[in-house]
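**Student:** okay, predicted coordinates and the sequence, questions at the end:
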Amino acid sequence: MFEVGDHVFLKVQPRRGATRFGKKGKLAPRYVGPFEILSKGDIDLNEDASFEQRPIKIIDRREKNLRGKVIHLVQVLWQHRGVEESTWEVKDAIRANYPQLFEDKVVETK
């Protein structure tokens, strides 16, 4: 596979309304680069070369009023991402898929 220091081209797929990389004339390039690989990270890939983002913990909680309903949101910190890339998700959906994030430790008082 690729090693640190190798140079690679990235395949670009244009989307509607998105600006094109280095557009020259009528046709946009299909690849951009070359870019040097500066570092490599360990990522667990599935057999089809995809990977699943796993949440690490819940950073924050808030409520949002939408059309008279209260939506409970949680800010999720994802594996292999920093705090600046955390996302706000609907609490019920995250609880259904990742119940371990909501296991509260009960402290007994005597």
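**Tutor:** Arrived safely, thanks for sending.
**Student:** C-alpha only now, for contacts and for neighbours.
**Tutor:** Fine.
**Student:** in this structure, which spans are strands?
**Tutor:** If DSSP state E is used as the criterion, the strands of the chain fall at 7-11, 31-36, 55-66, 69-78, 87-90.
**Student:** elements contacting the shortest one?
**Tutor:** So that's strand 87-90. Judged by 3 or more CA pairs under 8 Å, 6 or more residues apart in numbering; DSSP states H and E, the packing partners of strand 87-90 are strand 69-78.
**Student:** and residue 91, how many residues sit next to it?
**Tutor:** 19 (other CA atoms under 10 Å).
**Student:** skipping adjacent residues, who's closest to it in space?
**Tutor:** Computed as CA to CA, 6 or more residues apart in numbering, the closest residue to residue 91 that is not its neighbour in sequence is residue 73, at 5.0 Å.
**Student:** just to revisit the earlier point, and among the strands of the chain, the most buried is which?
**Tutor:** Comparing the strands of the chain by mean neighbour count (mean count of other CA atoms under 10 Å), strand 69-78 comes out on top with a mean of 17.
**Student:** what about versus this one:
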Amino acid sequence: MKGVLRFGKKGKLSPRHIGSYEILARIGPVAYRLALPPSLVGVHDVFHVSILRKYIVDLAHVLTQELPELSEDLTYVEEPVKILERNEQNLRNHVVSYIKVRLRNHSDEEASWERESETRAMHPHLFNMIGFDPALEVHYQTAIGTEPAIESVGPYQD
């Protein structure tokens, strides 16, 4: 399928299946009319049964009906709710701590990695929650005060 532009991608990387859509009606013994989104307005909505695939139920596809609290300008603030995981990145002369944070109105799969120092400054209540490991707290407190000194190393020192 070289040179064919299919659903926004060209060539071998074009998707073979683009999503799951509701069947509106059966048109004859081997054709179905699907409810396509407005982005596919140029695609004919009747498909042969050989092109369609059976939908396999996945609980991750279930959408929640809980809507976020919107402000007057129809925006909302994404607040971290829970710390899921910790990781330390060893750089040349210091260690950077990251935490995986689940945001409100998002699932655990959509959690993001944030710098621990920035999250601690902006949202200290996350570190006072039940289930927070105090051993990691002590490690963080001992490492926070040590700022690496930058030294000139090489044959040309002043």
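**Tutor:** Looks like it came in fine. Since the model is a prediction, treat every value here as computed from it, not as a measurement.
**Student:** let me see the TM-score of these two.
**Tutor:** The TM-score (TM-score structural alignment, normalised by the length of the first structure) is 0.57; 75 aligned residues with a CA RMSD of 2.5 Å.
**Student:** counterpart of the residue nearest to residue 91 of the first structure in the second structure?
**Tutor:** Under the alignment (TM-score structural alignment), residue 73 of the first structure maps onto residue 98 of the second structure.
**Student:** roughly how far apart are its match and residue 116 of the second structure?
**Tutor:** 5 Å (CA to CA, to the nearest Å).
**Student:** doesn't residue 65 make contact with the residue nearest to residue 91 of the first structure?
**Tutor:** No. With contacts counted by CA atoms under 8 Å, residue 73 of the first structure stays clear of residue 65, the gap being 10.7 Å.
**Student:** nearest to residue 21 of the first structure, of the strands of the first structure?
**Tutor:** Of all the strands of the first structure, strand 31-36 sits nearest to residue 21 of the first structure, with 7.3 Å by CA to CA.
**Student:** gap between the two ends of stretch 48-64 of the first structure?
**Tutor:** For stretch 48-64 of the first structure, the end-to-end distance is 37 Å (CA to CA).
**Student:** find me the equivalent region of it in the second structure.
**Tutor:** Counting by TM-score structural alignment, stretch 48-64 of the first structure corresponds to residues 73-89.
**Student:** what's the answer for stretch 82-95 of the first structure, then?
**Tutor:** Structural correspondence for stretch 82-95 of the first structure: residues 107-120 of the second structure, per TM-score structural alignment.
**Student:** isn't residue 75 of the first structure right up against residue 63?
**Tutor:** No. Proximity of residue 75 of the first structure to residue 63 does not meet the contact threshold set by CA under 8 Å, at 11.2 Å.
**Student:** what's near enough to touch residue 26 of the second structure?
**Tutor:** 32, 33 (CA atoms under 8 Å, 6 or more residues apart in numbering).
**Student:** ok, then the element right after the helix or strand harbouring it?
**Tutor:** Here residue 26 of the second structure, judged by DSSP states H and E, is contained in strand 23-27. Later in the chain than strand 23-27 of the second structure, the nearest helix or strand by DSSP H and E is strand 31-34.
**Student:** packing partners for that following strand?
**Tutor:** The helices and strands touching strand 31-34 of the second structure, judged by 3+ CA pairs under 8 Å, 6+ apart, are strand 23-27, strand 46-48.
**Student:** what residues are up against residue 101 of the second structure?
**Tutor:** When contacts are counted by CA under 8 Å, 6+ apart, residue 101 of the second structure touches 80, 81, 82, 83, 84, 85, 111, 112, 113, 114.
**Student:** now it: how far from residue 81 of the second structure?
**Tutor:** From residue 101 of the second structure to residue 81 of the second structure the distance is 7 Å (CA to CA).
**Student:** give the aligned equivalent of residue 143 of the second structure in the first structure.
**Tutor:** Looks like residue 143 of the second structure stays unaligned there (TM-score structural alignment).
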